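Participant: missing the sequence, but the structure's below:
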């Protein structure tokens, strides 16, 4: 049975070959991919001239991610890029020789992509989307000052999210704030997971869980129905219904990732390059979503926002 893939390919006769795969397509990951492509272009790697560029999405399916990774290993590109933890893990499982650059991975060490944040040899480097949780929780407490319980909708099969859940519990429970986990194995489970938190939590915090982010509209609709405000760590989620989001600039993260790819294309070894973290964060607020979800955003939060969505 042929793979059902979203695919782009360019210029078979190019001198360099970069193969990109993403676990799913959603705004944050799409912005990261565009940042990579733009950085390559600015560095002189032009599609159709001296670069063959390939892209395939696994459409949220880990088995498909593994198939794409095996195909890429056989193609032997100069660099393979994994956007999202499952795609990066699939690439590493398929090849120990092709240079791999990951992006939008929360904890590359816990995901067994690299042994540490330092350069550790091997064939992997990349840019994490890890953000400290403390500023995120400070934002939650600014918006919901008397918060006693925080809901966390997540995909139990995604290591990024299980790590965040554990960290939330470690940070919040000593403060007397309960973390209520609501697993959602599939995107179709997101709305049910949100509704299961009605009457149990004061707010829902969402991480960069790919399953959740790809179905954020469903989450937003359920949040409006239940009047549970959503606060996110991905700024694109604010544009899709979170009342506020403090997160990394995924396009900028893509540019940062692209710089590592360029270094490898110019002769450096992936294993000689240390993993990196995001260089900046931005705060987005959505006034309409706040009103719909029954919360008033403090003026100080609105004034400090990078972007205010009316």
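Facilitator: Yep, it's here. In this text, all values refer to a predicted model and were calculated from it rather than measured experimentally.

Participant: Going by C-alpha atoms from here, please, whenever you check contacts or count neighbours.
Facilitator: Fine.

Participant: What about residue 99, how many residues nearby?
Facilitator: For residue 99, the number of neighbouring residues by other Cα atoms under 10 Å comes to 25.

Participant: What separation do you get for it and residue 194?
Facilitator: 40 Å (Cα to Cα, to the nearest Å).

Participant: okay, pairing it with this:
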């Protein structure tokens, strides 16, 4: 430790001689003295729900004293919807040997888990089925080097909402990426729940965000309503689904509340910023020495109702006043 500090002082002296600003001296001195914490965050694609979760993580770290540029070196990179790119990012981040890896979305978590090979702690956010995705052994006792938060939620309340707003609906369309374990698990859960609500499922798949518009068009003549699961590939292009819904008068429901701000008619879902804050709390615990193996997977215990009045009118749906009054947020 003495030699490390001595080397740091020498480095700081060298920086002073070069005339670099004082803040750079401090940041480099901390880094060389081993006082900077290194965290790397990656996610499969950019969209508001993932952005909110990422912000929640970073804000929680800052509140706990891990402030970027002061005590924290933060590396953040999006895969831009490409799984090969995500695998490359995961390999690069694992090779950097940070103090903690953070993944937002199922494919990002799976990529980091494979690249880290059990040697670097990982915390994930917005993973719908952590057990089915083989990220953890169980929700209560994850095991290994990984834990995090899930956005898993029952479909029953959403299906009940759909039948209330569109009582004549018989066929429910769903668009998802069949290559995402998280999405496949959601569709299976949806199939199991549909019978109780008198609905049949019409599926349409999109392996890339660019394929979502065509997937939505294929449902226009087959489905009475469309439900978008928490699938990053599809959510990234939710506007294209909304456009189809408005033109064809097919109501579009979502599983994340940010999609309602972007045009979906309604959603019963989580606040992803709050989910990110919960993920950040777990990250802080790990950085302070706790093992991910012993930290249960976290979930939010409330669902928020978001409604979009403009989209409801465009899609031919009348929203009852009492539902508007109980909504967490109404988009005019």
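Facilitator: Cool, the structure landed. Everything numeric here is computed off the predicted structure, so don't read it as measured data.

Participant: once the structures are aligned, where does stretch 247-255 of the first structure end up in the second structure?
Facilitator: The alignment of stretch 247-255 of the first structure onto the second structure (TM-score structural alignment) spans residues 269-277.

Participant: now stretch 82-91 of the first structure
Facilitator: So stretch 82-91 of the first structure sits over residues 103-112 in the second structure, by TM-score structural alignment.

Participant: Show me what the matching stretch is in contact with.
Facilitator: With contacts defined as Cα atoms under 8 Å, 6 or more residues apart in numbering, stretch 103-112 of the second structure is touched by 41-44, 50, 53-54, 83, 86-87, 90-91, 94, 101-102, 122-128, 130, 133, 135, 180-182, 232.

Participant: In strands, which of the residues you listed appear?
Facilitator: Among these, the residues falling in strands (DSSP state E) are 41-43, 101-102, 122-125.

Participant: out of the residues you listed, who's nearest residue 323 of the second structure?
Facilitator: Using Cα to Cα, residue 125 is the member of these that lies nearest residue 323 of the second structure, at 30.2 Å.

Participant: wait, doesn't the closest one sit right on residue 273?
Facilitator: No: look at residue 125 of the second structure against residue 273 with Cα atoms under 8 Å: they stay out of range, at 10.6 Å.

Participant: which neighbours do the two share?
Facilitator: Counting by Cα under 8 Å, 6+ apart, the residues touching both residue 125 of the second structure and residue 273 are residue 53.

Participant: Neighbour count for these two, which is higher?
Facilitator: residue 125 (33 against 20).

Participant: Tell me the counterpart of the more buried one in the first structure.
Facilitator: Aligned by TM-score structural alignment, residue 125 of the second structure pairs with residue 103 of the first structure.

Participant: contacting residues for its match?
Facilitator: By Cα under 8 Å, 6+ apart, the residues touching residue 103 of the first structure are 32, 81-84, 126-129, 253-254, 257.

Participant: Serialize those to TSV and add fields for distance to residue 225 of the first structure and secondary structure.
Facilitator: What follows is the contacts of residue 103 of the first structure, written out as TSV (distance: Cα to Cα, whole Å; DSSP: H, G, I helix; E, B strand; the rest coil):
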residue	distance to residue 225 of the first structure	secondary structure
32	32	helix
81	39	strand
82	36	strand
83	33	strand
84	30	coil
126	39	strand
127	37	strand
128	34	strand
129	31	coil
253	34	helix
254	35	helix
257	39	helix
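
Participant: Count the residues that sit near residue 238 of the second structure.
Facilitator: 24.

Participant: do the same with residue 163 of the second structure
Facilitator: Neighbourhood size, residue 163 of the second structure [other Cα under 10 Å]: 16.

Participant: Equivalent analysis for residue 46 of the first structure, please.
Facilitator: For residue 46 of the first structure, the count of nearby residues is 18 (other Cα under 10 Å).

Participant: all helices of the stretch 151-300 of the first structure, in order?
Facilitator: 159-172, 190-195, 210-214, 216-226, 235-239, 250-265, 287-292, 299-303 (DSSP state H, counting those that start in this stretch).

Participant: of those helices, which approaches residue 134 of the first structure most closely?
Facilitator: With Cα to Cα as the criterion, residue 134 of the first structure lies closest to helix 159-172 of those, at 7.7 Å.

Participant: For the closest one, name the packing helices and strands.
Facilitator: In terms of contacts (3 or more Cα pairs under 8 Å, 6 or more residues apart in numbering; DSSP states H and E), helix 159-172 of the first structure is packed against helix 133-143, strand 149-154, strand 178-183.

Participant: Just give me the mean distance for it relative to the second structure.
Facilitator: Taken against the second structure, helix 159-172 of the first structure registers an average deviation of 1.0 Å after superposition, with mean Cα distance after the TM-score superposition for the first structure.

Participant: in the second structure, what residues pair with that helix?
Facilitator: The aligned range for helix 159-172 of the first structure is 181-194, by TM-score structural alignment.

Participant: got the buried residues for that stretch?
Facilitator: Neighbour counts using 16 or more other Cα atoms under 10 Å place 181-184, 186-187, 190, 193-194 of stretch 181-194 of the second structure among the buried residues.

Participant: Including distance to residue 236 of the second structure, could these go into JSON lines?
Facilitator: Output for these, formatted as JSON lines (distance: Cα to Cα, whole Å):
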{"residue": "181", "distance to residue 236 of the second structure": "17"}
{"residue": "182", "distance to residue 236 of the second structure": "16"}
{"residue": "183", "distance to residue 236 of the second structure": "14"}
{"residue": "184", "distance to residue 236 of the second structure": "17"}
{"residue": "186", "distance to residue 236 of the second structure": "17"}
{"residue": "187", "distance to residue 236 of the second structure": "18"}
{"residue": "190", "distance to residue 236 of the second structure": "21"}
{"residue": "193", "distance to residue 236 of the second structure": "26"}
{"residue": "194", "distance to residue 236 of the second structure": "25"}
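
Participant: Between those, which sits nearest residue 139 of the second structure?
Facilitator: Out of these, the member with the shortest distance to residue 139 of the second structure (by Cα to Cα) is residue 182, at 14.9 Å.

Participant: Could I get the contacting residues of that closest one?
Facilitator: Per Cα under 8 Å, 6+ apart, neighbours of residue 182 of the second structure: 106, 127-129, 132-133, 231.

Participant: hmm, try it at 10 Å
Facilitator: Neighbouring residues of residue 182 of the second structure by Cα atoms under 10 Å, 6 or more residues apart in numbering: 105-107, 127-133, 152, 176, 229-232.

Participant: Widest-spaced pair of those residues?
Facilitator: 131 and 176 (19.4 Å).

Participant: More neighbours: these two, which one.
Facilitator: More crowded of residue 131 of the second structure and residue 176, by other Cα under 10 Å: residue 176, with 28 against 15.
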